[in-house]
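In: Structure for the following, please:
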Amino acid sequence: MPVGLVAPSAGSLKPIPGIALGVAQAGVRKANRDDLLVITLPETATAAGVFTQNRYCAAPVQICRAHLGAGVPPRALVVNTGNANAGTGEDGLMRARQVCQALAAHLGCTEQAILPFSTGVIMESLPADRIVAGLPEALSNRMEDNWQRAAGAIMTTDIVAKGRSTTCTIDGQVVTVTGIAKGSGMIHPNMATMLGYVAIDAQVPAEVLQTLLNHVTNESFNRVTVDGDTSTNDSFILIANGRHDAPRIDAVGTAAYEALYAAVAEVSVFLAQALARDGEGATKFVTIQVEEGRDRAECVKIAKAIAHSPLVKTALFASDPNLGRILCAIGYAGIDDLDVSKIGLWLGDVEVVRNGGRDPAYVEARAAEVMKQADITMRITLGRGTAHDQVWTCDFSYDYVKINAEYRS
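Out: Below is the predicted model of the structure:
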């Protein structure tokens, strides 16, 4: 089961005026399950996106990037699960465009106003005909208060749906921020298979929205990893409904911008951590904090080296304080001038390493008790500066292998 994570409760995901969500069972891969989501936007909406850096990016990623860059106001998002439409060449692009064209015809807008997304099995032809046939059902059951069902519709190997709402106050008005995400395996965002959608009840120009999204992504989805695999389909979209009487945030750095940033970051960090808490087969949620670095980049580099180590992750699953594996990962992280004689390591509140070697007071039994906990914090000090950063991850269990061995069955 997910580590300290439950699905959003009924009514906990707050509606965003003008943004409606509809779900259908299109039979993309399996029958009798929600696998198609349509999110329609008001004409006043703006949107921004960040996407996978995998060069083998999926057809919908290529099209979504192009549509966002065309300067056409977005009118809808369409998401299918069960099929990633990646590694499908020109045929994949054609089929993704068929879906965009069909939804555009229903809504009376241009194809470029549709943003497509897919997640699921790679290198299989997208059943565009089934998706197109499912659009009327998804459009017919659209509601502003449908985020909970939408969160379930975008799942693949996830065990629980992931969603969060919060509010902030800007110019005396309450602004709601609501987001959903999916992801459990093939999670190592480099911008997140990960899809995320966050909506804001505010007026925000697209360029300001993009700046905010870039910053938030770096502090949330780019700080989480399950297995070190960057998906072909990762996409994170931020939408402002542009409601005419909602607060307007026109510039970066203003008090209004900072308030909005804090709210979007709260939702995004929760969703990012939820990916690791629901990591395939996960039994432990792990926060890796690296401090006293020369810059944040080297702190993240070391944290990710630890987080990606199969030896560290299997030791976590076994609750085995074989902590030399952590030192090994620090050493090969690629910091060429690292002075290991200054390294410190804490597991929870247990000091394990001092000045690069085993702390004289270290007692393994105390570390073993920490390793049994579901939420674990590792803290590494480098002794070379004041920079710090963190990464969130999970362990590797027997179930991780089982889930991925049986993924297509």
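In: contacts, neighbours, all on C-alpha from now
Out: Noted.
In: isn't A206 right up against G49?
Out: No. Contact between A206 and G49 fails when scored by CA atoms under 8 Å: they sit 9.9 Å apart.
In: May I ask which helix or strand encompasses I39?
Out: strand 36-40 (DSSP states H and E).
In: likewise L316?
Out: Secondary structure from DSSP H and E places L316 in helix 310-318.
In: Return the set of buried residues in that helix.
Out: By neighbour count with 16 or more other CA atoms under 10 Å, helix 310-318 contains the buried residues 311-318.
In: Could you do stretch 206-214 as well?
Out: Residues of stretch 206-214 classed as buried by neighbour count (16+ other CA under 10 Å): 206, 209-210, 212-214.
In: Repeat that for stretch 110-130.
Out: Buried residues in stretch 110-130, defined by neighbour count with 16+ other CA under 10 Å: 110-122, 125-128, 130.
In: after the strand or helix carrying L345, next one along is what?
Out: Using DSSP H and E, the element containing L345 is strand 344-347. Next helix or strand after strand 344-347 toward the C-terminus (DSSP H and E): strand 350-354.
In: that older thread, quick check, nearest of the buried residues of stretch 206-214 to I154?
Out: The closest of the buried residues of stretch 206-214 to I154 turns out to be L213 (CA to CA; 20.9 Å).
In: Next, the contact list for that closest one, please.
Out: Applying CA atoms under 8 Å, 6 or more residues apart in numbering to L213 gives the contacts 48-50, 238.
In: Relative to N322, how far out is the most far-flung residue of the chain relative to its centre?
Out: No residue in the chain sits farther from the centre than P360, which is 40.6 Å out by CA atoms, centre = their mean. The gap separating P360 from N322 is 17 Å, by CA to CA, to the nearest Å.
In: From the opening residue of stretch 344-364 to its closing one, how far?
Out: With CA to CA as the measure, the first residue of stretch 344-364 is 16 Å from its last.
In: With stretch 314-331 instead?
Out: This stretch, stretch 314-331, spans 19 Å end to end (CA to CA).
In: still on that earlier bit, so which bits of the strand holding I39 are buried?
Out: 36-40.
In: Relative to T166, which of these is nearest.
Out: I39 (19.7 Å).
In: so the closest one makes contact with L21?
Out: Yes. At 4.5 Å, I39 and L21 qualify as touching, with contact defined as CA under 8 Å.
In: Could you also give me the structure for this next sequence, so I can compare it with the first?
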Amino acid sequence: MKIEGFSTSAVAAGVKYKDRLDIGLIYAEEPAVTAGVFTTNQVIAAPLVLDMERLKQGRAQAILVNSGCANACTGKQGMQASVETSRMVAEHLHIKEEMVQVSSTGVIGVQLNTDVFRRAMPELIAGLGPDNFEKVAEAIMTTDTMKKTVYRTVEIGGKQINFMAMAKGSGMIMPNMATMLAFVLTDAQIGYVELNDALRKAVDTSFNRITVDGDTSTNDMVLIMANGKADNPWIEEIDSPEHRKFIAGLSEILKELALMIVADGEGATKAITIRICGAKETEDAVRVGRTIANSNLVKTAFFGEDANWGRIFAAMGRSGVRFNPEAVDIYFDDVLIVKNGLAVGGDAEAEADRVLKKRDIRVTVDMKDGSVCEEIYTCDFSLDYVRINADYRT
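Out: As a prediction, the model looks like this:
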């Protein structure tokens, strides 16, 4: 898919490794309505500090992104590097400097080498074209084992609206936001207030529902650019039918990307959906599900294909949500293993063990205390997770 008015480029500049795509550029021919969601970590990387200030205008025209160096915990020099690299883009594209968003991912505490960007900039600009979206998705990978892209068309107001989206993320993944970058391009005609509202709602039910290891990064960000090239009626009223349809389409796209991140969790062998039902409040269901999903003991049990439901119960008990343990049912896929707080017995555990041999697993916990159901998405902890993160800087 191509979206008129957007072009992309990626180069192997040698930010950290040789002969590996590591700098990407997304360019809108005209200023696009742009919204963003950023990390909630108190330690915020220099690019994000700059981006958040610039996005107050609700418009952007370019996104410069690199892997190999996070440019986080780099002080005044790191901020200057973000400003300087964005200036390079602005000068080459003949646009205003404040219209450039910058994004970095990689090792924390390492200064960004601006000379690398200066040398790469002519090739990066010359390479801009409509067919390089996948190359940019490759350029933002760190420990990812696969590119993560989604293309979608949604009909709104009788007109076709196109979406192209990419993400990176594999480890250091935990809401709110995670070690992940995501960029979405659309040709929708939509106002800033409506776009910002849609992005936040879509992120809340997608990227903010995943966890690989419980760690939240310094560089997390999601940006969406809408260049208005589609012929749809302007979406300029929150909670209008058109706005709700836009949110639904965006949410589906971001959820697909989020599930790719979970499935690509560092060393992951299982992709696991934790579904909490029968809760009184959404917050309760999410808190219980997140506590289960972040339990190292639960995650290692899944890696070992051991239906150790007691670890799930223990995680629920420390979630801070009050419930009646004697009412709880637990299912592994469709296998009921716990009923009213007690082991079902018989062949249930052996059947559950067979479920755990699958790649994609669903755990359903029925608290029988209300009508709310919510999902959290996670993966197992494997031996490879330890190896990857023990050797990350080398």
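In: Tell me how the two chains score on TM-score.
Out: Superposed pair, TM-score by TM-score structural alignment, normalised by the length of structure 2: 0.97. Supporting alignment: 394 aligned residues with a CA RMSD of 1.3 Å.
In: Alignment lookup: S125 of structure 1 to structure 2.
Out: Aligned against structure 2 by TM-score structural alignment, S125 of structure 1 finds its counterpart in Q111.
In: would you say its match is within a helix?
Out: No. Counting by DSSP: H, G, I helix; E, B strand; the rest coil, Q111 of structure 2 is located in no helix; its state is coil.
In: any idea how far T74 of structure 2 is from it?
Out: In terms of CA to CA, Q111 of structure 2 sits 6 Å off from T74 of structure 2.
In: try A139 of structure 2
Out: According to CA to CA, A139 of structure 2 and T74 of structure 2 sit 22 Å apart.
In: Give me the more crowded residue out of these two.
Out: More crowded of A139 of structure 2 and T74, by other CA atoms under 10 Å: A139, with 25 against 18.
In: Just tell me what that one corresponds to in structure 1.
Out: Match for A139 of structure 2 (TM-score structural alignment): A153.
In: what about the helices in the stretch 1-150 of structure 1?
Out: Secondary structure of the stretch 1-150 of structure 1 (DSSP state H, counting those that start in this stretch): helices at 59-69, 89-107, 128-140, 147-153.
In: and what of the stretch 251-400 of structure 1?
Out: For the stretch 251-400 of structure 1, applying DSSP H, counting those that start in this stretch gives helices covering 255-277, 296-308, 310-318, 324-331, 364-371, 398-405.
In: what about the aligned partner of E283 of structure 2 in structure 1, how many neighbours?
Out: In structure 1, the residue matched to E283 of structure 2 (TM-score structural alignment) is A297. Other residues near A297 of structure 1 number 13, with proximity taken as other CA under 10 Å.
In: A297 of structure 1: what's it in contact with?
Out: Contacts of A297 of structure 1 (CA under 8 Å, 6+ apart): none.
In: Same check on G344 of structure 1?
Out: For G344 of structure 1, the contacting residues are 351-356, 380-382, taking CA under 8 Å, 6+ apart as the criterion.
In: Try it again at 10 Å.
Out: Residues counted as contacts of G344 of structure 1 (CA atoms under 10 Å, 6 or more residues apart in numbering) are 290-291, 327, 351-359, 379-383.
In: and the residues you listed, which are buried?
Out: Buried residues within the contacts of G344 of structure 1, counting neighbours by 16+ other CA under 10 Å: 290-291, 327, 351-356, 359, 379-383.
In: how close does the strand holding I39 of structure 1 sit to structure 2?
Out: In the superposition against structure 2, strand 36-40 of structure 1 averages 0.5 Å from its aligned positions (mean CA distance after the TM-score superposition for structure 1).
In: Quick one: list the elements packing against that strand.
Out: Packing partners of strand 36-40 of structure 1 (3 or more CA pairs under 10 Å, 6 or more residues apart in numbering; DSSP states H and E): strand 20-24, strand 76-83, strand 114-121, helix 128-140, helix 147-153.
In: Map S140 of structure 1 onto structure 2.
Out: With TM-score structural alignment defining the correspondence, S140 of structure 1 maps onto A126 in structure 2.
In: Kindly report the same for A405 of structure 1.
Out: Aligned against structure 2 by TM-score structural alignment, A405 of structure 1 finds its counterpart in A390.
In: need the contact list for the aligned partner of T34 of structure 2 in structure 1.
Out: When structure 1 is aligned by TM-score structural alignment, T34 of structure 2 is paired with A47. By CA under 10 Å, 6+ apart, the contact set of A47 of structure 1 is 41, 68, 73-75, 115, 198-199, 204-207, 209-210, 213, 237-241.
In: same question, V11 of structure 2
Out: V11 of structure 2 neighbours (CA under 10 Å, 6+ apart): 19-25, 66, 120-121, 123-125, 127, 135-136, 139.
In: Now with 6 Å, please.
Out: Shown in contact with V11 of structure 2 (CA atoms under 6 Å, 6 or more residues apart in numbering): 21, 23.
In: what do we get in structure 1 for it?
Out: Matched across to structure 1, V11 of structure 2 falls on A24, judged by TM-score structural alignment.
In: any idea how far its match lies from K313 of structure 1?
Out: From A24 of structure 1 across to K313 of structure 1, the span is 38 Å (CA to CA).
In: nearest to M191 of structure 1, of the helices of the stretch 1-150 of structure 1?
Out: Across the helices of the stretch 1-150 of structure 1, closest to M191 of structure 1 is helix 59-69 (CA to CA), at 12.6 Å.
In: Isn't K229 of structure 2 up against T186?
Out: No. Taking contacts as CA atoms under 6 Å, K229 of structure 2 lies outside contact range of T186: 8.6 Å.
In: and the end-to-end length of stretch 365-383 of structure 1?
Out: Length of stretch 365-383 of structure 1, first residue to last, CA to CA: 27 Å.
In: which residues of structure 2 does that stretch align to?
Out: Counting by TM-score structural alignment, stretch 365-383 of structure 1 sits on residues 350-368 of structure 2.
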